[in-house]
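Enquirer: Output the structure for:
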Amino acid sequence: MILAATNPAGGSATEKYTLDNGLTVILEQNNASSVVAVNVWVKVGSACEVEGEYGLAHVHEHMLFKGTEKRGVGEIARLIESSGGDINAFTSFDETVYYVVIASRFAETALDVLSDAVTSSTFDPTELDKELEVVLEEIRRGEDSPSRVLSQKMFAEAYKHHTYKRPVIGT
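Expert: Predicted structure coming up:
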């Protein structure tokens, strides 16, 4: 998890901690603005997938914000956005990243929401069906994009013998 926040005393510093559960926390203070960015970086992406799992990391990324044991569908985004923040995620070859950018006075909210999503997502079957349709539509849009098609062909050719040859988004 990476937390960037204002430093009221001025200056900047980076600190790194490893928690008892193995989680690495990096705290970087920056007094440029009164905004906090909370990121959770998970060391898993599409390159970790095997046949039959292609796109699983991407679907998992979508599902984490679709409800938890204490927050229903839509509540996660509503809570962050009603505080003026932005919540989103992305999947790459080697990691999946979940993040919130919000006014620093809402830092605890951001930490609470992201930790809840990462540890207590419910993966509701109805929401999964809906989200699979969203992902399939993303794939279809990519198939209609000449630049995306070219990029995927380039990766397939450049990485013939590596898992980077497959699209992060899934197939």
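
Enquirer: Please make it C-alpha for all contacts and neighbour counts, starting now.
Expert: OK.

Enquirer: can you pull out the strands in this protein?
Expert: Counting by DSSP state E, the chain has strands at residues 2-5, 13-18, 24-29, 35-42, 86-91, 96-103.

Enquirer: Mind giving me the packing neighbours of the fifth one?
Expert: Helices and strands touching strand 86-91, by 3 or more Cα pairs under 8 Å, 6 or more residues apart in numbering; DSSP states H and E, are helix 56-63, helix 75-82, strand 96-103.

Enquirer: one more, for comparison:
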Amino acid sequence: MGTGDGTDTAADRLHELATYFLEHPVPGPSARTTHSTTPSAPMNLGMLDYIQASVTEVVQHTRTVNPDAGPLPEHVADVYDWCRQYTAHAPAIDQQRARAIEIRHRLEHAVRAGDARIVRPIHCPACRRVGLKWQPGLWRAVCLNVHCARTNGGVHHQWKLARLAYEQAAVERIRQDCAT
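Expert: Next up, the predicted model:
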């Protein structure tokens, strides 16, 4: 998934997620249901809540960093560009936090849309090797490297998407600082 230029952004994933759940409604009960005699909503209402929570998190962070941030964009997928625009002159730690939120959302949006392969190219924070596998029952990525497991008493390291996003944002910040 991407914009055609080789990128894969949270905005792309959010747009894909919303489109996917509009085109493929959940036939079973959802976490949030209506109790009426009219037909059910054409979309999983729990997913709608999730999308709203994602956008709200980005907006809250942006407004905390920059209370004078302009009006929200018309399309929800543009909220990440809006955030970058209004946090561009914020302290580095606030920019890194915004980036970590965006990366985590990209990962979450992809996993929720059924693309668990998104975690495969991410380096394990413990052994720094590629080879994570998504475990939906745990809602975590697991490092499959045997040598990595040995350093953890024989148990495979498990990582929340938030930790993977934090690590990736930190690496991006270090690379950016070294390049300047």
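
Enquirer: what's the TM-score here?
Expert: Counting by TM-score structural alignment, normalised by the length of the first structure, the TM-score of this superposition works out to 0.29. Behind it: 72 aligned residues with a Cα RMSD of 4.7 Å.

Enquirer: closest to E138 of the first structure out of the strands of the first structure?
Expert: strand 86-91 (13.2 Å; Cα to Cα).

Enquirer: And that closest one, what's buried?
Expert: Neighbour-count burial for strand 86-91 of the first structure, counted by 16 or more other Cα atoms under 10 Å, picks out D86, I87, A89, F90, T91.

Enquirer: what's the farthest-apart pair in these?
Expert: Spatially, the most separated pair among these is D86 and T91, at 17.1 Å (Cα to Cα).

Enquirer: Give the other helices and strands that the top helix by length along the first structure contacts.
Expert: Residue-count comparison of every helix in the first structure, with assignments taken from DSSP state H, identifies helix 125-143 as the longest. For helix 125-143 of the first structure, the elements it packs on are helix 56-63, helix 146-158, judged by 3+ Cα pairs under 8 Å, 6+ apart.

Enquirer: how big is the angle separating the first one from strand 96-103?
Expert: Looking back up the chat, that one is helix 56-63 of the first structure. With axes from the mean of the first three to the mean of the last three Cα atoms, to 10 degrees defining the directions, helix 56-63 of the first structure sits at 30 degrees from strand 96-103.

Enquirer: And for the longest one?
Expert: Interaxial angle, helix 146-158 of the first structure versus strand 96-103 (the same axes, to 10 degrees): 140 degrees.

Enquirer: List the buried residues in helix 146-158 of the first structure.
Expert: Of the residues in helix 146-158 of the first structure, those buried by neighbour count under the rule 16+ other Cα under 10 Å are Q152, F155, A156.

Enquirer: quick one: contacts for the closest residue to E28 of the first structure other than its chain neighbours?
Expert: Beyond its immediate neighbours in the sequence, the residue positioned closest to E28 of the first structure (Cα to Cα, 6 or more residues apart in numbering) is T14, lying 4.3 Å away. Residues counted as contacts of T14 of the first structure (Cα atoms under 8 Å, 6 or more residues apart in numbering) are I26, L27, E28, Q29.

Enquirer: any idea how far T14 of the first structure is from L27 of the first structure?
Expert: Here the criterion is Cα to Cα, to the nearest Å. By it, T14 of the first structure lies 6 Å from L27 of the first structure.

Enquirer: again, but for F155 of the first structure
Expert: Plainly put, F155 of the first structure is 34 Å away from L27 of the first structure if you go by Cα to Cα.

Enquirer: isn't V135 of the first structure right up against H60?
Expert: No. Counting by Cα atoms under 8 Å, V135 of the first structure sits too far from H60 to count as a contact (10.7 Å).

Enquirer: Which one's more surrounded, these two?
Expert: For V135 of the first structure versus H60, the count of surrounding residues by other Cα atoms under 10 Å is larger for V135: 18 against 15.

Enquirer: Near the closest residue to the more buried one other than its chain neighbours, how many other residues are there?
Expert: Here the nearest residue to V135 of the first structure in space, its sequence neighbours aside, is V59; by Cα to Cα, 6+ apart that works out to 7.1 Å. A count of neighbours around V59 of the first structure, defined by other Cα under 10 Å, yields 18.

Enquirer: what's the answer for V171 of the second structure, then?
Expert: Residues near V171 of the second structure, counting by other Cα under 10 Å, number 13.
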